[in-house]
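K.L.:
let me see the structure of the following:
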Amino acid sequence: MDAVVEALAFFFGFLAWVMVWVALPYRYWRVSTVDGNVITTSTIYENLWMSCATDSTGVHKCREFPSLLALGYIQACRALMITSIVLGTFGLMATLVGMQCSKIGGENYIMKGRIAGAGGVFFILQGLCTMIAVSWYAFNITQEFFDPLYPGIKYEIGEGLYIGWSSATMALCGGSCLLFSCGLCNPKEKKSHLQNVRSYSNQPQSSHMVQTASTTSNVPFSQYGLNAYV
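P.N.:
I've put the predicted structure just below:
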């Protein structure tokens, strides 16, 4: 596995994991404005946790959603985003152990490659969870916005969704890089590595040392010249 590809995948995964943490509490997941005759009188924005309003004077007020059971898809998006953070944490740990430049997992590069591949799977699952949560939230925004019979407030897509989409894309790229680099490993290198390990473990080192010592002891002293001691 190429060390540069591993480092790049780890960077993408770490950046995606950080962006999930940024997007989860971000307030502007959807935004709606109420215009007056001249200026904007108020701005209403929501995320997965609360709804806020800001007037033209800069005073804002937020309230949390009262009921968890009444949230519907928002509760599911919460669970997906939290699952994404957990999967990203596992992916970072597995990739850090499986990298060739890391000494945490020893020098068994075949096992380290498998661990790095597992980290790639975790990154891909993280990206899928984030993508599903953000896209599901955006789908409901657009469905309500273009529905002429919807009686409530019509929102538009906020910055938090773009952060989530960027995080999902980076996580998918990082996981794909790890899996692709694991698939490019040369089978001959793996086979030679296994043969070297097995031959070294099966070599009768003790008998070889005893035979060498006995052969040396049987050589008469007269065969050694004076030049051997100079």
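
K.L.:
all contacts plus neighbour counts: C-alpha atoms, from now on.
P.N.:
OK.

K.L.:
hey, where'd the strands end up in the chain?
P.N.:
30-35, 40-46, 50-55, 60-64, 156-157 (DSSP state E).

K.L.:
export these as TSV, with columns for mean neighbour count and distance to residue 12.
P.N.:
Output for those, formatted as TSV (neighbours: other CA atoms under 10 Å; distance: least, CA to CA, whole Å):
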stretch	mean neighbour count	distance to residue 12
strand 30-35	17	26
strand 40-46	18	28
strand 50-55	16	30
strand 60-64	12	33
strand 156-157	18	25
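
K.L.:
would you format those as CSV with distance to residue 189 included?
P.N.:
Shown next, in CSV, are these (distance: least, CA to CA, whole Å):
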stretch, distance to residue 189
strand 30-35, 52
strand 40-46, 54
strand 50-55, 55
strand 60-64, 58
strand 156-157, 50
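
K.L.:
quick check: which of those strands is nearest to residue 90?
P.N.:
strand 50-55 (28.8 Å; CA to CA).

K.L.:
which one of the strands of the chain lies nearest to residue 181?
P.N.:
strand 156-157 (36.2 Å).

K.L.:
quick revisit: what's the closest of the strands of the chain to residue 2?
P.N.:
Ranking the strands of the chain by proximity to residue 2 (CA to CA) places strand 156-157 first, at 39.5 Å.

K.L.:
helices or strands next to the closest one in the packing?
P.N.:
With contacts taken as 3 or more CA pairs under 8 Å, 6 or more residues apart in numbering; DSSP states H and E, strand 156-157 sits against strand 30-35, helix 109-145.

K.L.:
how about this one, so we can line them up?
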Amino acid sequence: MVSAALELAGFFLGLLGLLGSLVSTVLPYWENTAHVGSNIVTASGTVKGLWMECVTQSTGAFQCETFNSILALSSDLQASRALMVVSLVLSTLGLAIAVLGMQCTVCLEESAEVKKRVAGVAGCFFLAAGFMTLVPVSWTTNKVIQNFYNPNLPATLKFDLGDCLYLGIISALLSIMGGVMLSASFCEGQEGGGGPGRWHGGGYPYPAGGLPATRNTTNLQMGGMNVNSRGQTLVPTGNGSLGTVHGKPVAAGYDVTGYV
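P.N.:
As a prediction, this is how the structure comes out:
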């Protein structure tokens, strides 16, 4: 069975991934002004994010302005917004579901199989959230690098990679790692094994308490003898009654399973 420590590690990695993705989504440090060319670096600079653009004045003042019109934004920025928001929602759902499915919690204790599957579902949510965070971060990183090395683009329009891009990549990897650890519960559910109610050694399944407490004692008529299901043979005696012979039932050179 997947250890509780592994599930806890996956839970906390997913939590760290959620916090990192939240910070990356809110803060505007996705693109920083690149000071390139022969000009001396000035004190002012511009940073851009998913929701706002901020400017640092030469006096040290920091002023931000949100993007007012959604329709005026580029398609890649709109897609990045949507993916990051969906990633946050999936991570939050994954945390809530993981609390129900982890072994260290008291929820769903009546069914170990259901508990494992719930933990695996939480891992799938973390995996999806990690990939959704990785897509817009990688997309923006590729765009910034291409624009930086574009010779036809003026130096004033070139940007460097912001801190939120690095944080987004790390957060996505943490969410994916946490999802893999929690999803290991699905792999364990496919293994045969020593849990209660499972089939043991290819035999018939019995409940956790072992063999059934009672058995039917249906009698089988074979020749001139009665054989019950407990392996006892009832044979006629001299006084007209039936006697019991313990052991394997035998009749006319044959037993119940075949030749003697």
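
K.L.:
quick one: TM-score?
P.N.:
Once the chains are overlaid, their TM-score stands at 0.79 when taken by TM-score structural alignment, normalised by the length of the first structure; 203 aligned residues with a CA RMSD of 2.4 Å.

K.L.:
returning to that earlier point: of the helices and strands packed on strand 156-157 of the first structure, flag the one that's most buried.
P.N.:
Each of these was scored by mean neighbour count; the highest is helix 109-145, a mean of 22, by mean count of other CA atoms under 10 Å.

K.L.:
reformat the helices and strands packed on strand 156-157 of the first structure as JSON lines; add distance to residue 74 of the first structure.
P.N.:
Formatted as JSON lines, those follow (distance: least, CA to CA, whole Å):
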{"stretch": "strand 30-35", "distance to residue 74 of the first structure": "12"}
{"stretch": "helix 109-145", "distance to residue 74 of the first structure": "7"}
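
K.L.:
returning to what we had before: can you check which of the strands of the first structure gets nearest to residue 4 of the first structure?
P.N.:
With CA to CA, the closest approach to residue 4 of the first structure among the strands of the first structure belongs to strand 156-157: 36.5 Å.

K.L.:
now the closest one: which residue numbers in the second structure?
P.N.:
Matched against the second structure by TM-score structural alignment, strand 156-157 of the first structure falls on residues 160-161.

K.L.:
of the strands of the first structure, which is nearest residue 16 of the first structure?
P.N.:
Distance to residue 16 of the first structure, taken as CA to CA, is lowest for strand 156-157 among the strands of the first structure, at 20.3 Å.

K.L.:
got the end-to-end distance for stretch 57-64 of the second structure?
P.N.:
Terminal residues of stretch 57-64 of the second structure are spaced 11 Å apart (CA to CA, to the nearest Å).

K.L.:
my bad, stretch 97-107 of the first structure
P.N.:
End-to-end distance (CA to CA), stretch 97-107 of the first structure: 11 Å.

K.L.:
which residues in the second structure does it align to?
P.N.:
With TM-score structural alignment as the criterion, stretch 97-107 of the first structure aligns to 100-110.

K.L.:
can you list contacts of the matching stretch?
P.N.:
With contact meaning CA atoms under 8 Å, 6 or more residues apart in numbering, stretch 100-110 of the second structure is reached by 4, 7, 8, 99, 114, 115, 116, 117, 118, 119, 120, 122.

K.L.:
one more pass at 7 Å, please.
P.N.:
Applying CA atoms under 7 Å, 6 or more residues apart in numbering, the contact partners of stretch 100-110 of the second structure are 4, 7, 99, 115, 116, 118, 119.

K.L.:
for the third one, give me its contacts.
P.N.:
If you count contacts by CA under 7 Å, 6+ apart, residue 99 of the second structure has them with residue 105.

K.L.:
surely residue 234 of the second structure touches residue 225?
P.N.:
Yes - with contact defined as CA atoms under 7 Å, residue 234 of the second structure counts as touching residue 225 (5.8 Å).

K.L.:
if we can go back for a sec, what residues of the match of stretch 97-107 of the first structure count as buried?
P.N.:
By 16 or more other CA atoms under 10 Å, the buried positions in stretch 100-110 of the second structure come out as 100, 101, 102, 103, 108.

K.L.:
from those, which land in helices?
P.N.:
100, 101 (DSSP state H).

K.L.:
can you redo the buried residues of stretch 100-110 of the second structure as JSON lines with distance to residue 93 of the second structure?
P.N.:
What follows is those, written out as JSON lines (distance: CA to CA, whole Å):
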{"residue": "100", "distance to residue 93 of the second structure": "11"}
{"residue": "101", "distance to residue 93 of the second structure": "12"}
{"residue": "102", "distance to residue 93 of the second structure": "14"}
{"residue": "103", "distance to residue 93 of the second structure": "18"}
{"residue": "108", "distance to residue 93 of the second structure": "17"}
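
K.L.:
out of the buried residues of stretch 100-110 of the second structure, the closest to residue 51 of the second structure would be?
P.N.:
Looking at those and their distance to residue 51 of the second structure, the nearest is residue 100, at 34.3 Å (CA to CA).

K.L.:
picking that back up, ok, residue 234 and residue 225 of the second structure, which is more surrounded?
P.N.:
More crowded of residue 234 of the second structure and residue 225, by other CA atoms under 10 Å: residue 234, with 21 against 18.

K.L.:
thank you kindly, that will do.
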